[in-house]
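Chemist: Here's my sequence, what's the structure:
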Amino acid sequence: MSTISREIDVFLGEGVNPIGILRFATNGRREHSSFVYSDFWLEHKASFAIDPALQLVQGPQFHTGGKGEWSSVFHGVISDTEPDGWGKRVMMRRHARQQRAQSNILAEPLNTLDFLLGVDDVARMGALRFRDENGHFCSTRAEDTGTAPPRVQLDQLIHSSQAIERDEETERDIQYLEGNGTTLGGMRPKSSIQDDEWGLCIGKFPSAGDTKSVTKAEILALKLAAMAGMDVAEGKVVRTEAGNDVAVIRRFDRDDAGRRKLYASAKTMLQVEDDDEHTYTELADVIKQYSPRASEDLCEMWKRMVFNILINNVDDHLRNHAFLYDGQRKWILSPGFDINPFPDKARELKLWVSEDHGPEALVQSAMDVAPLFGLRDRDAATAALVPIVKSLQKWREVGRSQDVGMTNAELGQYENAFEHAELEFASGLV
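Modeler: I've put the predicted structure just below:
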């Protein structure tokens, strides 16, 4: 295979000067990358390190990813803008169709930079932007469609997504999803969309293989968390003309004017590359080091841990927690997102409570570590627990509400996630 070397300008938000250069090289399966800050950025009075692993120094800073599922050849804050499962699936289908159309079975496979640059600039997560050697910001859209699709196209997006899941997609399906459907992480079908009320949003679609109302259940979880006083992404259920239920989630990495906010996953903030076990108490340490509102963020993180335990959200890995740059060389905890109940999965968290407690989803474990989150005694922890328990005790009522619209049958499918011994234990504490 041939050697490929490229240099990509990196911009921050709507800035007109690059803050650095991303260098990428590959020779077959071996890939390497480095990042070098520009002189402009190093000399700027408001400059800051865009990643804890990328110090404000001259010269290239190299990175070679590990071999785990979540590893990347790029530094963390850059890899946080990459697609994973679903987005890569769409890109690979597009690439395969192009190869077949050109009868080019010897064409190079997509490399990691191809995936990174295959994400559309308009909807890329966070504030980083990438400009290629020809001076073009990465875009997969036609020049006259410089925005995510409107809500009215949801049924077409769902049709195209499910066609890909069934291996039945057409060129039109790929065109609908490319860019829109590659922006965000996760395995389930989704797309960036423009909502009349909220602007740029994520539309999460029913999967072709769903046996439960996954989209409604995610909105239910967000509504319950908000009722408990937690800081979570705004979400709503949208029923399409064809009767599909879509979870529409407002993007929190954009402000009300649409300006971008720099985003870093908890994986990036911890500077880890592997898939080894990590803990909520490690995230507490990150908050103490970087947050200007550490007391508030620590309590919020503890509440999210407890909430995840009580709804059996066992997909709480490091990429499902994040931080936003606050503009003052600090990082604040982002709103909670990707909070989903899993009624059919074992009660074991991806993110352990602590090294001592392991993965088992137990409220008592959360109570044990509460002092590490600023809740200095049992009374303080209990006070933080009360609104969560009261909210979850109303899960059926909220699920039936007009905002969520779950039927009794749909609620019954999620009973095991909300009604169990741990909620009884927590109720006994308050």
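
Chemist: use CA for all of it now, contacts and neighbours both
Modeler: Will do.

Chemist: and the end-to-end length of stretch 281-300?
Modeler: 13 Å (Cα to Cα, to the nearest Å).

Chemist: For it, give me every contacting residue.
Modeler: 230-231, 266, 269-270, 301, 330-333, 353-354, 369, 372-375, 384 (Cα atoms under 8 Å, 6 or more residues apart in numbering).

Chemist: Buried residues, that stretch. List them.
Modeler: Neighbour-count burial for stretch 281-300, counted by 16 or more other Cα atoms under 10 Å, picks out 281-284, 286-288, 290-292, 294, 297-300.

Chemist: again, but for stretch 158-172
Modeler: Within stretch 158-172, the residues that count as buried by 16+ other Cα under 10 Å are Ile158, His159, Ser160, Ser161, Gln162, Ala163, Ile164, Glu165, Glu169.

Chemist: Next, the second sequence, to be compared with the first:
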Amino acid sequence: MVGKKYDTAKVSIFGKDVGALAEDTTTGIVSFEYFDEWLKTGFAISQKLPLEAGTFSFPTLNYPTYKGLPAAFADTLPDDFGNAVINAWLARQGRDPRSFSALERLLYTGSRGMGALEYTPALADTNKKQDESIKLDSLVAMAQLVLDERNNLDETITNEQAAEQALTGILQVGTSAGGARAKAVIAVNSDRTQIRSGQVNAPKGYEHFLLKFDGVVERSSTSEVFGDPKGFGLMEYAYYLMAKKAGIDISYCELLKENGRAHFMTKRFDRVGNEKVHYQSLCAMDHADFKQPGAYSYEELFTLLRSLRLDRLSALEVFRRMAFNVIARNHDDHTKNWGFVINSANKWELAPAFDLAYSYKPGSPWVDSHQMSINGKRDNFTKQDLLGVVPLSLQGEAEAILHEVHAAVATWREIAEGVGVEPAFLDEIESNHRLNLL
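Modeler: Below you'll find the model as predicted:
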């Protein structure tokens, strides 16, 4: 029923109804209200949506980021690559993608989004054939096609049956993951010989992973981050190993190799088997707009930790990740790359680290300097700038962590050579590490 316009949706989690969304079609602003039963038995699904009666709406939030939605639900929206795939699907249904609202994109996502929030009525029957194996090389080709021709994808495939098969394949895996890069949400078996869609329950013997396509880039675009050049997967895997060595809590990762490419895979922390885990990004939890570089600080993140009543170990973990981002030059440390999960006691915890990779390009409006500031700075930090974000009672432990992270980043060459990072790329990264911080 994609031809029909929808302006309301029901929100559910863990099989229980939470509340309702309603769009003001004049302004495009979407409001949310908890159901009475959830108010009696549930929990606040986000920091900005306290468990209380009444209607929540946030018309002052930056529309390009939050699309008129309360931030908790904007988190579920697909980002650039997922939207490109959805737009191709809409074109085949005869619907102008520009008329497909943010609320309708939530309904398209249905129960397949990252985290645990689900939306009904679902607008797309993409569960068909999701129990079948998928060929990785064909997904890579289709992902590249989406990036090459995302404004007129449907016109690039002249064979109708081939178009339908190709689009069905990428719809099965490529619409629910966030971020700008081309990704697939997959389930993979233990010996890594079979891949299925990860947007539905995985069969026995399969695990849920997020796969980033290696060597898939938007060649015709001026975009700096839409897609990953070939070899990026090897670099990110080396960074994963380096982060582990630095003591960072990060989900298990590995490489999936195919036709000379090395695709980076990370195990999903929002799935435990087929059970869903509720997740909210920092962008949602603190209304910290990830599209405004430098508008949010690490100091504000530490303030949020205190308001969530997270313990000193969580604060030290955030400090460890901050130190790694600084020393290892991950300037892409924006608020969508930090997040929180609800535990079994309905309490918030810091989510495992993700998207820890080399990200620095002089002159770039996005990654010339850090996305989040430290002591009012986005570059040219001193050791005291970093130590100053934690209270005096933690500074001794924080300084020890700085040395641990520094020692781990100093092993970059050894790790990267072992993984097979291309020598020129390895050298570039090494030359830009901030090892002189200590």
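
Chemist: now the buried residues of stretch 158-172 of the first structure as JSON lines including distance to Ile339 of the first structure?
Modeler: Shown next, in JSON lines, are these (distance: Cα to Cα, whole Å):
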{"residue": "Ile158", "distance to Ile339 of the first structure": "21"}
{"residue": "His159", "distance to Ile339 of the first structure": "25"}
{"residue": "Ser160", "distance to Ile339 of the first structure": "25"}
{"residue": "Ser161", "distance to Ile339 of the first structure": "22"}
{"residue": "Gln162", "distance to Ile339 of the first structure": "23"}
{"residue": "Ala163", "distance to Ile339 of the first structure": "26"}
{"residue": "Ile164", "distance to Ile339 of the first structure": "25"}
{"residue": "Glu165", "distance to Ile339 of the first structure": "23"}
{"residue": "Glu169", "distance to Ile339 of the first structure": "30"}
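
Chemist: Filter the residues you listed down to the ones in helices?
Modeler: Among these, the members found in helices (DSSP state H) are Ile158, His159, Ser160, Ser161, Gln162, Ala163, Ile164, Glu165.

Chemist: which one among the buried residues of stretch 158-172 of the first structure gets closest to Val57 of the first structure?
Modeler: Taking Cα to Cα as the measure, Val57 of the first structure lies nearest Ser161 of those, at 43.6 Å.

Chemist: Please say which position in the second structure that closest one maps to.
Modeler: Taking TM-score structural alignment, Ser161 of the first structure has Ala143 as its aligned residue in the second structure.

Chemist: do Pro371 of the first structure as well
Modeler: So Pro371 of the first structure corresponds to Val390, using TM-score structural alignment.

Chemist: do Arg141 of the first structure as well
Modeler: So, by TM-score structural alignment, Arg141 of the first structure is matched to Thr126.

Chemist: Next, its match: secondary structure please.
Modeler: What DSSP: H, G, I helix; E, B strand; the rest coil gives for Thr126 of the second structure is coil.

Chemist: OK, contacts around it?
Modeler: When contacts are counted by Cα under 8 Å, 6+ apart, Thr126 of the second structure touches Thr168, Leu171, Gln172.

Chemist: So it versus Trp89 of the second structure, what's the distance?
Modeler: Per Cα to Cα, Thr126 of the second structure is found 11 Å from Trp89 of the second structure.

Chemist: before we move on, what about Leu310 of the second structure?
Modeler: In terms of Cα to Cα, Leu310 of the second structure sits 42 Å off from Trp89 of the second structure.

Chemist: With Arg112 of the second structure instead?
Modeler: Distance, Arg112 of the second structure to Trp89 of the second structure, by Cα to Cα: 16 Å.

Chemist: Same question for Arg261 of the second structure.
Modeler: Taking Cα to Cα as the measure, Arg261 of the second structure falls 27 Å from Trp89 of the second structure.

Chemist: Asp9 of the first structure - that's part of a strand, no?
Modeler: Yes: the assignment for Asp9 of the first structure (three-state DSSP) places it in a strand.

Chemist: Check the contact between it and Leu128; I expect there is one.
Modeler: No: at 10.2 Å, Asp9 of the first structure and Leu128 do not qualify as touching, with contact defined as Cα atoms under 8 Å.

Chemist: Identify the contacts common to these two.
Modeler: Counting by Cα under 8 Å, 6+ apart, Asp9 of the first structure and Leu128 have no shared contacts at all.
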